[in-house]
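Sequence below, structure please.
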Amino acid sequence: MTKIYNLKNLKPGDRLVLPKSNLRLVQHHAIYIGNDAYGNRQYIENYIGKGVQRVDENYLFRDGYHLTRVEPFIGNAFQRRLAVNRAVALIGTQYDLVNFNCEHYANAVQYGKQFSNQVGNGILATVLLAVIGIGFSK
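The predicted structure is shown next:
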């Protein structure tokens, strides 16, 4: 069952999580920062090859309208404003798959800490596969 999200209910600092493939094993993270002067929703994402950049909704959903989930920002209005300021301040920062990917960026904005569960899980899976491979080779 696919959940329908009403993007009109977004508040600045909320995170959108979008699948990068049909398998949904890898997710893309973007932060909603509010509407522009024309009422168009604006987002900031950290994208491979481009780094942290401001994008509009058409660009964010360029591969079709697919959302895995929306993670609301948790905090008061002042904290929300600080999160949006962090989001904007990081524009131009280069993308790095292991050290500063889209999930690192979104966590830095929402929690003030850079981390990526996807990278951690990927490293753990690689180590486990290596251990299993070594075990079977003996």
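
Please count neighbours and contacts with C-alpha atoms only from this point.
Fine.

next structured bit after the strand ranked longest in the chain?
Ranked by number of residues, the top strand in the chain under DSSP state E is strand 27-35. The helix or strand immediately downstream of strand 27-35 is strand 41-47, counting by DSSP states H and E.

The helix or strand just after that following strand to strand 41-47, inter-axis angle?
As assigned by DSSP H and E, the chain's next helix or strand after strand 41-47 is strand 51-56. Strand 51-56 runs at 160 degrees relative to strand 41-47, counting by axes from the mean of the first three to the mean of the last three CA atoms, to 10 degrees.

who's in contact with the helix or strand following strand 51-56?
Later in the chain than strand 51-56, the nearest helix or strand by DSSP H and E is helix 57-60. Around helix 57-60, the neighbours that count as contacts under CA atoms under 8 Å, 6 or more residues apart in numbering are 40-43.

Before we compare anything, build this one as well:
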Amino acid sequence: MAEIYNLKNLQPGDRLVLPKSNLGFVQHHAIYIGNDAYGNRQYVENYIGKGVQMVNESYLFRDGYHLTRVEPFTGNGFQRRLAVNRAVALIGTQYDLVNFNCEHYANTVQYNKPFSNQVGNGILATLLLAVIGIGFSK
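Below you'll find the predicted structure:
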């Protein structure tokens, strides 16, 4: 059964992880940065072809309100403000699938370290398939 998330409980710096496909193998990461002057929740994401951009909730959930999980920011209030500042400062940075995708971006914001487990897992899976392919070709 799918877990229900109350977006009203989000705090600036929290990460939303959304499925990018029906199978859920690839996930999209975005950072909640707070509400605008009208009370609308605002997010920053790194999107292929667009780079790091600020988006509203209706744009972020344009394919429906599907969430894999919410990862709360784990630091104190000062660290949370620094994370939100990092999120906004990166707006305009170009998307790069291998070196700076949406997961790299979210990890940079939350941990101040750009890394992507999805890229690492993809590389590992590719290597494993190559080794298996070589084994079967003999």
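
still on that earlier bit, what subset of the contacts of helix 57-60 of structure 1 is buried?
Buried members of the contacts of helix 57-60 of structure 1, counted by 16 or more other CA atoms under 10 Å: 41-43.

Show me the longest helix that occurs in structure 2.
helix 117-137 (DSSP state H).

List the contacts of that helix.
By CA under 8 Å, 6+ apart, helix 117-137 of structure 2 touches 26, 98, 103.

Name the nearest of those residues relative to H66 of structure 2.
Distance to H66 of structure 2 across those (CA to CA) is lowest for V26, with 13.4 Å.

Tell me the spacing between the closest one and Q110 of structure 2.
According to CA to CA, to the nearest Å, V26 of structure 2 and Q110 of structure 2 sit 20 Å apart.

who's more crowded, these two?
Q110 (25 against 13; other CA atoms under 10 Å).

Isn't the more buried one up against L82?
No - using CA atoms under 8 Å, Q110 of structure 2 makes no contact with L82, being 9.2 Å away.

so what's the closest residue to D56 of structure 1 other than its chain neighbours up against?
Distances taken as CA to CA, 6 or more residues apart in numbering put Q42 closest to D56 of structure 1, at 4.8 Å, once the chain neighbours are dropped. Applying CA under 8 Å, 6+ apart, we find Q42 of structure 1 in contact with 32-36, 54-57.

Weed out the non-buried ones from those.
Buried members of the contacts of Q42 of structure 1, scored by 16+ other CA under 10 Å, are 32-34, 54-56.

Run through who's touching stretch 96-109 of structure 2.
Contacts of stretch 96-109 of structure 2 (CA under 8 Å, 6+ apart): 13, 15, 28-31, 45-48, 83-84, 86-87, 94-95, 113-119.

quick one: terminal-to-terminal distance for that stretch?
OK, stretch 96-109 of structure 2 end separation, CA to CA: 16 Å.

can you check stretch 7-21 of structure 2 too?
In stretch 7-21 of structure 2, first residue to last residue: 21 Å (CA to CA).

could you redo the contacts of helix 117-137 of structure 2 as a markdown table and give each row distance to I134 of structure 2?
Shown next, in a markdown table, are the contacts of helix 117-137 of structure 2 (distance: CA to CA, whole Å):
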| residue | distance to I134 of structure 2 |
| --- | --- |
| V26 | 27 |
| V98 | 25 |
| E103 | 31 |
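
quick revisit: can you tell me which of the buried ones among the contacts of Q42 of structure 1 lies closest to I74 of structure 1?
Relative to I74 of structure 1, the closest of the buried ones among the contacts of Q42 of structure 1 is Y32; by CA to CA it sits at 13.6 Å.

What separation do you get for that closest one and Y43 of structure 1?
Relative to Y43 of structure 1, and taking CA to CA, Y32 of structure 1 is found at 4 Å.

I134 of structure 1 now?
Taking CA to CA, one finds I134 of structure 1 at 45 Å from Y43 of structure 1.

Next: A125 of structure 1.
Distance, A125 of structure 1 to Y43 of structure 1, using CA to CA: 31 Å.
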